[in-house]
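Participant: Give me a model of this one.
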Amino acid sequence: MTSPTVNESTTLPDTRSRHVIERMLEGTGIVLNGNNPWDIRVRNPRFFSRVIRNGSLGLGESYMEGWWDCDRIDQMMTRLLQAGLGEQAHTPAERVMYHLQSTFTNLQSKTRAYMVGEQHYDFGNDLFERMLDETMCYSCGYWKEASNLHEAQVAKLDLAARKLDLKPGMKVLDIGCGWGSFAEHAARHYGVEVTGITISKEQAELARERCEGLPVEILLEDYRDLTGQFDRIVSIGMFEHVGQKNYRTYFDTVKRLLAPEGLFVLHTIGSNDSKVSADPWINKYIFPNGVLPSVAQIIAPTENSLVMEDWQNFGADYDRTLMAWHENFEKAWPELSQHYSENVHRMFQYYLGACAAAFRARDIQLWQVVFSHGRPGRYDAPR
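Facilitator: From the prediction side, this is the model:
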């Protein structure tokens, strides 16, 4: 059954909730049932009370269920964030629950580490192959001189490789290797041997296929179980799954595995503050148990342990990357719809648009950080 469309003659069951939403939207330029691409068109009058009651979770879930539409979720969300409404994504009850969970539970323990792989990265290689570019990079591209997504992703991979100062024959560890993007690039273009680890079975299988014939080993393994020593270590888009209770363990592991003259490149999304929180909708549907680190949270566990050689922020490039993924996803949807439901379609629309908005509003960042043991001489990071 199609949900009723709200118009001038519709009597809402909760007019107070609608008035609250209207007051929140004042100054954002967003109009309920307006004609701009960023306006919210309400299809179910229960939308208002659900958002008031459940915050970000209610907003995202009601979109997935078709309770409202918006032609440009990225533009709508950007306006909300620029108006300072991002904090209202969390209801008081959700804040208390997440604080208790993150305080008394290690949400990213070994036994829980594979949850995000099973829920998101194992979602379906066919979907990600159509959404991403040929490199299968599922992280921010580097658009400094790029004109399209593929060029941006190759530039990102090569930026990390150049920061690592790779030489033929080096042994490289890729923590969170995904579908083998960096492993393939480094082995093919720099002549290094790469060990890549992932917690996703689907990623591991495809990564092995993509790296066939190259000196690359792909392991389904948790970073805490690794042994050996590597000349270089890289981690692209994985640190967001480590969690604040494990930052010290993570960096201690890197220190233990990194050769004395080695370099480590950390590529991660970052938070503007050190509060331990996660967007409720993203946490439930996209990246369970994901936590974005702050500058302070990255630096604290590396003090008197590793030397920070360089720190680069190109978070604005993630907006463009996500919108390119969105374009690819929409183009591929007629084919993907044969295997995935409309609920999945709307879930990815909301996810990609909302995340693009967060970077556009500079609510979150993208960092590449270079660490060493304190090698002699000057380090000049490529740009």
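Participant: C-alpha from now on. contacts and neighbour counts both.
Facilitator: Fine.
Participant: Packing partners of whichever strand or helix holds E151?
Facilitator: Using DSSP states H and E, E151 falls within helix 149-164. For helix 149-164, the elements it packs on are helix 181-190, strand 258-271, judged by 3 or more C-alpha pairs under 8 Å, 6 or more residues apart in numbering; DSSP states H and E.
Participant: Which other helices and strands does the helix or strand just after the first one contact?
Facilitator: Read it as helix 181-190. Following helix 181-190 in sequence order, the next helix or strand is strand 193-198 (DSSP H and E). Secondary-structure packing of strand 193-198 (3+ C-alpha pairs under 8 Å, 6+ apart): strand 171-175, helix 181-190, strand 216-220.
Participant: ok, 6 Å please
Facilitator: strand 171-175, strand 216-220 (3 or more C-alpha pairs under 6 Å, 6 or more residues apart in numbering; DSSP states H and E).
Participant: mind checking which of the ones you listed is nearest V31?
Facilitator: Closest to V31 of those, according to C-alpha to C-alpha: strand 171-175, at 44.7 Å.
Participant: which other residues reach that closest one?
Facilitator: With contact meaning C-alpha atoms under 6 Å, 6 or more residues apart in numbering, strand 171-175 is reached by 193-197, 230-235.
Participant: of those, closest to V42?
Facilitator: Proximity of those to V42 (C-alpha to C-alpha) peaks at S235, which lies at 41.8 Å.
Participant: Run through who's touching the host helix or strand of that closest one.
Facilitator: Assigned by DSSP H and E, S235 belongs to strand 230-236. Strand 230-236 is contacted from outside by 170-175, 257-259, 262-267, using C-alpha under 6 Å, 6+ apart.
Participant: how about this one, so we can line them up?
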Amino acid sequence: MADSVPHSQQNPVFSSLSVTRQQARIRDGLQSMLAPADIKLNGERPWDPQVQNPRFYDRLCRQGSLGAGESYMDGDWECQQLDEFVSRVLSVQFDQRLQNKWVYIRNRLLGKLCNLQSCTRAWQVGEQHYDVGNNLYQAMLDKTMAYSCGYWQKARDLYQAQVAKLDLICQKLYLRPGENVLDIGCGWGSFAQYAAEHYGVNVTGVTISREQQVLALQRCAGLPVNIELQDYRSLKGEFDKLVSIGMFEHVGPKNYPIYMQTACDLMAEDGIFVLHTIGSDATRKCTDPWIHKYIFPNGAIPSLREISAAAEPYFVIEDVHNFGPDYDRTLMAWHNNFSLAWPSLKSGYSERFFRMWSYYLKSCAGAFRCRNLQLFQVVLRKKLRPLPRYTCR
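Facilitator: Prediction:
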């Protein structure tokens, strides 16, 4: 490789790699930034990244986390405990040093100037993420098909954790037989099925994923459950109780007011709304570029301040429950299931997809482990006074 660093001047850890002088400067600077997290490039601990191709340094320097994720997908680097690596990186706020990259600036501008979660764009995440294949999700999730954080307080395995989460929500809703319940973002029908079977309620679920609707209808056959392919902003009617599990992350700051207004309009005066959502430890201006491109297009992780501000005109916040550390354990359980099932799945997916999906699950687990991400369950009751009105944009 042209303009390479002489072998005698290279760090012996990288002696097997031919790097340009620019790559060497990036490498050395990166090592200095990683040192406070006790991470060593090509080190011997399981959380130490192993650089296989020096172009990794160029991609990281140019594109930040997007370059890091894409180069992992392409095999430029490996890490045995990627989840722990990410947890350590975020714990020293390494991600904030990448905020001046153009991909971050572009995302911030788009989020500020455009409604990335408009009525027309809302369907994109369903098509890209949730419609990737029911066989994948059936292999990765437990038999409840719950694709959100389990509640591990007394659980011994993933299934018990998800059942405990579903029952916890039912208890917070004070469900009574015969009540009509709306599930905003119902997924594959995990809550609808559980609540109808164990609490005798009628459930209407809405999703923007065709694949989810098909499987949810199959799973809930014979129960008082209706699953609609519909955006939440077009919903009509009145319901005794409302629930939204892992959907608020797709709403976006520009739509928080109309989301809360819609929920309020749909809920009976004495109703209860349980909002279950991933949350950020701080209000952020944009989502991670890699997550935006490959996993959850147009998504946005709300802070507790944003949730509270959006809810304030419409609801009284009765309770906030944070069990974010449980998502670390949930994600690692999903990754274990995914890895075990890969031999039977790989005929329908590429090796690059396997690396992408592994990176997604493990990096998110690391973010929850270091408390960069949270899991909020917020219990809301309606305010009994005139409310402001918004229109869908």
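Participant: And the TM-score between them?
Facilitator: The TM-score (TM-score structural alignment, normalised by the length of structure 1) is 0.94; 370 aligned residues with a C-alpha RMSD of 1.2 Å.
Participant: what about the alignment partner in structure 2 of K110 of structure 1, how many neighbours?
Facilitator: Alignment note (TM-score structural alignment): K110 of structure 1 maps to C119 of structure 2. C119 of structure 2 has 15 neighbouring residues, counting by other C-alpha atoms under 10 Å.
Participant: Name the SS class of C119 of structure 2, please.
Facilitator: With DSSP: H, G, I helix; E, B strand; the rest coil as the basis, C119 of structure 2 sits in coil.
Participant: Give me the nearest residue to whichever residue in structure 1 pairs up with A365 of structure 2, chain neighbours excluded.
Facilitator: Alignment note: A365 of structure 2 maps to A356 in structure 1; criterion TM-score structural alignment. Closest residue to A356 of structure 1 apart from its sequence neighbours, by C-alpha to C-alpha, 6 or more residues apart in numbering: D319 at 4.4 Å.
Participant: ok now do the counterpart of D273 of structure 1 in structure 2, which residues does it touch?
Facilitator: Superposed on structure 2 with TM-score structural alignment, D273 of structure 1 falls opposite A282. Each residue near A282 of structure 2 by C-alpha under 6 Å, 6+ apart is listed here: S303.
Participant: so which strand or helix has A282 of structure 2?
Facilitator: Going by DSSP H and E, A282 of structure 2 is not part of any helix or strand.
Participant: picking up where we left off before, which residue range of structure 2 does the strand holding S235 of structure 1 align onto?
Facilitator: So strand 230-236 of structure 1 sits over residues 239-245 in structure 2, by TM-score structural alignment.
Participant: distance between the matching stretch and the chain's centre?
Facilitator: The chain centroid and the centroid of stretch 239-245 of structure 2 are separated by 21 Å under C-alpha atoms, centre = their mean, to the nearest Å.
Participant: The helix holding E151 of structure 1 vs structure 2 - mean distance after superposition?
Facilitator: After superposition onto structure 2, helix 149-164 of structure 1 sits on average 0.4 Å from its aligned residues (mean C-alpha distance after the TM-score superposition for structure 1).
Participant: Give me the distance between the residue mapped onto Y340 of structure 1 from structure 2 and L98 of structure 2.
Facilitator: Counting by TM-score structural alignment, Y340 of structure 1 lines up with Y349 in structure 2. Using C-alpha to C-alpha, to the nearest Å, Y349 of structure 2 is found at 31 Å from L98 of structure 2.
Participant: Doesn't A300 of structure 2 lie inside a helix?
Facilitator: No: counting by three-state DSSP, A300 of structure 2 is located in no helix; its state is coil.
Participant: Please report the number of neighbouring residues for A332 of structure 1.
Facilitator: With other C-alpha under 10 Å as criterion, A332 of structure 1 counts 15.
Participant: And for G222 of structure 2?
Facilitator: G222 of structure 2 has 8 nearby residues by other C-alpha under 10 Å.
Participant: Ok, G205 of structure 2 next?
Facilitator: 28.
Participant: who's in contact with it?
Facilitator: G205 of structure 2 touches 182-183, 186, 227, counting by C-alpha under 6 Å, 6+ apart.
Participant: what about the alignment partner in structure 1 of it, distance to I298 of structure 1?
Facilitator: Under the alignment (TM-score structural alignment), G205 of structure 2 pairs with G196 in structure 1. Computed with C-alpha to C-alpha, the distance linking G196 of structure 1 and I298 of structure 1 is 22 Å.
Participant: got it, and T11 of structure 1?
Facilitator: 51 Å.
Participant: Who has more neighbours out of those two?
Facilitator: Comparing T11 of structure 1 with I298 by other C-alpha under 10 Å, the one with more neighbours is I298, at 18 against 10.
Participant: and the more buried one, what pairs with it in structure 2?
Facilitator: Using TM-score structural alignment, I298 of structure 1 pairs with I307 in structure 2.
Participant: End to end on stretch 66-83 of structure 1, go ahead and measure it.
Facilitator: Start-to-end, stretch 66-83 of structure 1 (C-alpha to C-alpha) is 25 Å.
Participant: Find out how far that stretch is from the centre of the chain, if you would.
Facilitator: With C-alpha atoms, centre = their mean, you get 19 Å for stretch 66-83 of structure 1.
Participant: One more: stretch 189-200 of structure 2?
Facilitator: 24 Å.
Participant: And for stretch 20-32 of structure 1?
Facilitator: The answer for stretch 20-32 of structure 1 is 28 Å, by C-alpha atoms, centre = their mean.
Participant: which one in structure 1 is aligned with A192 of structure 2?
Facilitator: So, by TM-score structural alignment, A192 of structure 2 is matched to A183.
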